[in-house]
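Engineer: Fold the following, please.
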Amino acid sequence: MASELQMSPVLSDALVILGAAGIVIPVFARFRITPIIGFILVGMAVGPYGLGRLVFEHPWLQYFSITDPKGLEPFAEFGIVLLLFTIGLELSFNRLWSMRRLVFGLGALELALSAALIAFVLMVMGQFWTGALGLGLALALSSTALVLPISGTRSPVGKAALSMLLFEDIAIVPIIFLLGAMAPYAAAGGMDGLVTTLWTGALTIIVLMIAGRFLLPKLFAQAARTKSPELFLAASLLVVIVSALATAAVGLSPIVGALLAGLLIAETEYHTEVEGITAPFKGLALGVFLITVGMGVDLAVIADNITAIGLAVGGVLLLKAFVTGFLLRLMGAARGTSIETGIMMSSPSETTLIVLSAAASAQLIQPQTAQFWQIVTAIGLTITPVLALLGRIVARRVDAAGMAPVEVEAHVPDRAIILGYGRVGQLIADMMTRHDRKFLAIDGDPTNIAVAQARKHPLLFADISGPVLDRLDVSDAAAFIITMDEPVLTARLVRKLRNRHPAIPILARARDSAHAAELYRAGATDAVPEQLESSLQLSESVLVSMGVAMGPVIASIHEKRDEFRERIMREGELTQKPKLRPSLSDRDATQALAETA
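Structural biologist: Okay, the predicted model is just below:
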């Protein structure tokens, strides 16, 4: 019995999956890379085309490979269902309404035009129109899970990407609806059954929406009263499964019902709790799905079809990048923003794999065709972070080439050098201007050029980590003020500047106390930890709001700041500050830096 359990394929597969989740997620999170890529690579390594090939020759490898890929399919399908459910939970009608022009304008145009062009190319190459339509819609999608963590949602690139990705998330419903409705009739091309599926599906969705509006708040209220997380989870999964079965019963895909369930729960006051309690299951199930995707990638097939796959990947990337960049420029976006967003959004999505599976299940495309495009999609997903980096580099060069050269005097006595003109650097420059102090800001982000021009601040566009300081005469600078939120680069700059200019004050922004101690060891005159300053400012607000006089509060804040500075300097093993010439204003600069942190 023990040997049977030991050799059980179910247990060995579970060991591989849980081991992959335990290794991939923290390792990739440490490097700020989405684990999606890691799960795909794990699937390629442990699948039937990886270590699975060698199990018969080396039986012990069954503990490190997937021996029953077919057995994982139900779990992978459940992962897809939960993925669509969480997408529905994250959507908000208020959020959509505030971005309606971008979402339903730019987003709709980008998806429709990309899908149409891809479908047209595939039809020219001989694909039947139903299959071309399914492939076009699938490949036109971009990865929400990969793009948004890279771009954020507040930058111009992030806002443009968010608007398009939101529409794509919404469009999954009609896309899956359309493919599911075409499924039984794709070969015959009949319309009677298609119409029947459409009206029964629409009726089912309407019934679910009406019932959800009235029943879901009562259901989750009852579950919440019990204060039982298990019952709350069971209620959540019940809603998902019932909705998925209802849509599947009328001929639509079950993931239509899952996404609809998420949208309905998102409108209740319990959506945050539901999202939190289902997140671990969604992450693990999605990991299983992505592992199955990786298991379908045969490196031998890629080697045999390297030209076709390379052309397919390159063609999809180029077409989508062109469409996205062109539409953004048409709507008035900057050239750099258009290029960076287009390149980053050019790869397919994890939901592309869902749509490909739906198209294959609907018999719109052949299984071999689906496998080919799954390989293309997996490659595109894997290189998305590289595309994002490439887009950033190209955008900066394009913006820099289009800018008029800024005339900067190579030598100005007693001016402060501000390294980094972001949020902190801009405020320090404002403070310098207010106190009539000379300064020069240096920054390599083109988006900050317009800000500097509007504020009439002297800004040199250059890469701070490059040789820009070697080209300028800074031997008699008043101070070096380092404001970037890049701990490694900041420490390297402090060390470099201290070695070359031992008598000039160096004032640096630090992430925390440990980083500040490192900067003191490197030679900083003053290092201002952001966490410390936010705590002191909050303390000041609390004391003043409680009626303490402003004078004693400010005095105590300064005393506490000095105590922390001395403690950090001791941690940095700095016994004596460098002897500085008194020309500056390092006190003013330090205070300005502290106020911005």
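Engineer: hey, let's count contacts and neighbours off CA atoms from now on
Structural biologist: Will do.
Engineer: Report the buried residues of stretch 164-184.
Structural biologist: Judged by neighbour count using 16 or more other Cα atoms under 10 Å, the buried positions of stretch 164-184 are 164-173, 175-184.
Engineer: do stretch 128-141 as well
Structural biologist: Under 16+ other Cα under 10 Å, the buried positions of stretch 128-141 are 130-141.
Engineer: so of these, which ones are in strands?
Structural biologist: Filtering those for membership in strands, criterion DSSP state E, returns an empty set.
Engineer: and of those, the nearest to G380?
Structural biologist: The closest of those to G380 turns out to be L139 (Cα to Cα; 10.2 Å).
Engineer: so what's the closest one up against?
Structural biologist: Applying Cα atoms under 8 Å, 6 or more residues apart in numbering to L139 gives the contacts 115, 118, 316, 348-349, 352, 377.
Engineer: Would you do the same for the sequence below? I want to compare the two.
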Amino acid sequence: MTSYFIQAFIYLCAAVIAVPIAKRLGLGSVLGYLIAGVVIGPVVGLVGAETLAIQHFAEFGVVMMLFLVGLELEPRMLWDMRHRLLGLGGLQVGLTTAIVMGIAIAFGVGWTVALAVGLIFSLSSTAIVLQTFNEKGLAKTEGGRNAFSVLLFQDIAVIPMLALIPLLALPELVQQAQQLAQQAAEHHEELSLVAGLPGWGYTIVVIAAIACVVVGGHYLSRPLFRFVAESGLREIFTATALMLVIGIAALMSLVGLSPALGTFLAGVVLANSEFRHELESNIEPFKGLLLGLFFITVGAGIDFSVLFDNLLTVLGLTLGVMLIKAIVLFVLALIFRVKGSDRYLLTLSLAQAGEFGFVLLSYSTQNHVLPADLAQILALVVAISMFLTPGLFIFFDKVVLPRFQDKANDREADTIDETGSVIIAGIGRFGQIVNRLLVANGVKTVVLDHEAGQIENMRAIRIKSYFGDATRPDLLHTAGIEEAKLLVVAIDDPERAVELVQYVKHMYPKVRILARAYDRGHHYALRHAGADYMISETYHSALTLGTQALKDLGIHPFRAEQLRETFVETEARSKEMLYQAWRDNTEESKFNATYRDLFIQLEEALSEEMKAERHSKQASSERGWTPPPKGYADVIEELQKDTDDPLHS
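Structural biologist: Next up is the predicted model:
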């Protein structure tokens, strides 16, 4: 028992140290787990012989992953994505598999092994790519959406791959396995419901098992989950979710099918269930931990002697596979009219092999499709290609993206053929609202933005706007800054916003400047530059939501509005004092200890102000409410005490 505790501590300790470091370096959690396994396995030698046994247990994380993939596959979503899903994703998997298979056959590899290798290399890393998209804000770009479609098809395609791979078994490997199985059978008997059955009997049992999963998942799961949910015990719901997944996996194993196939099918059946999100939240932690353990065992199982003995082969295969996938993706991007930098984002982001490659490698070895020595080399190819993925994203950020931005933004500024009383610099989500309000009230505006794509979007919805950099003096002159009454600064770059305010206030002091601030520091900088009115972009929305929160917590609407106005007034006084402290500070970091101490004092003063009653005056927002009756606060306090009293609960 002690050895199990020690081994568990080693694996968990490696994960806790390596994964956060890997994520901080932008490598992703999957590579963190692989690195952890390499360190505690081949490098340090803390783990060894037990790795294979633990890997069999950790593969259950793959089963859980496919169950969650099935839960996400709502029919309506799949139908909406059908063109990119089947077209882009299907062609990517099919073409990559065919090309890799053809090259392997040309080098004398048997067609069954070549097909298995092609399937393994056709997949990309969902975990690394989606995580990087989220971190870099690329998920909503055209390239990001197309990449997601390809990844989703790949995840779905794993299911038929798992069903196909056992049919590709090599006779010589099967014969060796049968000999080993006969020896093992003397010590252990494997449970099976289909052992010794004729072909027709096996078919009937398999169909019955699949029907049991589909019918039971549709008709029996809801009453079961309802019954468990009524108990109000979260741990029992977790136990039920695990029971469901483990039971289906066991049933599939008993009839000789892939457990992953059964759980994926169950996930699809439950995709429209009202308990779907609860199932996801309960399964996710177990899936993540077991998958992490699986990747650690993969890293721990890497044989560096194989790498050093076949270094050129491994590197050549890695670069070859990535090049083939990149070419296939680039051609498909052209066919599906993915334009600009999005085309290269799709190409570079999916050029690697993925974590499911390890799963298929392990599964292919277990089913006697790939020899163990070849599987080790292919595992190294998959791992190294994943290690190179952050470099591809860096290349995209530093080389590809700037070139396309320069092409888009270095074009000649539009000819401004009209002037207005208000110039709006920046037509993002903030500037759009300001512009719509002014135009709807008959105010003539001139809209400028230096993002060509944003200008095209505005013109598509009939919002007249001009491409150009509002910080350029000649463009401001053409836009009529001399005759303008207002300049609204809503550009995304805080530094350029401050520079624009400084220039206009110096050259055209009569123009009133209204500016959007990102945060407190930007607010101070805009004020210092001469802006006449600044507003933090989230201030009023947060204030409104906070007031509603007070009302929802039982505070009378009249009192909630009083508290809101007290906050606004106190914040205004505090803002002036904090600005003076910020302005008078000569240190490089203006938010120093003196500023922080003043901020803390003002926050304490705010708390005191909130406790005081307002009798002198009422704001306009307060007049719409009937004041609470006398003693209302005392009644609420007594009710609150009764609610908190366990004797009354």
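Engineer: follow-up on the earlier one: go through the contacts of L139 of structure 1 and give me the one with the most neighbours.
Structural biologist: Counting neighbours by other Cα atoms under 10 Å, the top entry in these is P348, with 27 neighbours.
Engineer: Report the separation between the nearest residue to that residue once chain neighbours are set aside and L231 of structure 1.
Structural biologist: With Cα to Cα, 6 or more residues apart in numbering as the criterion, P348 of structure 1 has its nearest non-adjacent residue at 4.9 Å, and that residue is S142. To L231 of structure 1, S142 of structure 1 is 35 Å away according to Cα to Cα, to the nearest Å.
Engineer: Between these two, which has more neighbouring residues?
Structural biologist: Each of S142 of structure 1 and L231 has its neighbours counted (other Cα under 10 Å); S142 has more, 28 against 15.
Engineer: what residue of structure 2 matches up with the more buried one?
Structural biologist: Under the alignment by TM-score structural alignment, S142 of structure 1 pairs with S124 in structure 2.
Engineer: how far away is its match from R520 of structure 2?
Structural biologist: Look at S124 of structure 2 and R520 of structure 2: by Cα to Cα, they are 42 Å apart.
Engineer: the helices in the stretch 351-500 of structure 1, which residues?
Structural biologist: Counting by DSSP state H, counting those that start in this stretch, one finds helices in the stretch 351-500 of structure 1 at the ranges 367-382, 384-401, 423-434, 447-455, 468-471, 487-500.
Engineer: Of those helices, which stretch is the most buried?
Structural biologist: Of all the helices of the stretch 351-500 of structure 1, helix 367-382 has the most neighbours on average by mean count of other Cα atoms under 10 Å, namely a mean of 20.
Engineer: From T596 of structure 1, how far out is the aligned residue in structure 1 for I327 of structure 2?
Structural biologist: In structure 1, the residue matched to I327 of structure 2 (TM-score structural alignment) is F322. Between F322 of structure 1 and T596 of structure 1 the distance is 40 Å, computed by Cα to Cα.
Engineer: Can you show me the strands along structure 1?
Structural biologist: Ranges of strands within structure 1 are 416-419, 439-443, 459-461, 479-482, 506-510, 526-529, based on DSSP E.
Engineer: List of residues touching the first one?
Structural biologist: This points to strand 416-419 of structure 1. Defining contact as Cα under 8 Å, 6+ apart, one finds that strand 416-419 of structure 1 is touched by 425, 429, 437-443, 464, 477-484.
Engineer: Superpose on structure 2 and give me the mean offset of stretch 529-538 of structure 1.
Structural biologist: Plainly put, stretch 529-538 of structure 1 ends up 3.4 Å away from its match in structure 2 on average once the two are laid over each other (mean Cα distance after the TM-score superposition for structure 1).
Engineer: so what's the equivalent of L86 of structure 2 over in structure 1 up against?
Structural biologist: Taking TM-score structural alignment as the alignment basis, one finds that L86 of structure 2 is matched in structure 1 by F104. Contact criterion Cα under 8 Å, 6+ apart gives F167 as the residues in contact with F104 of structure 1.
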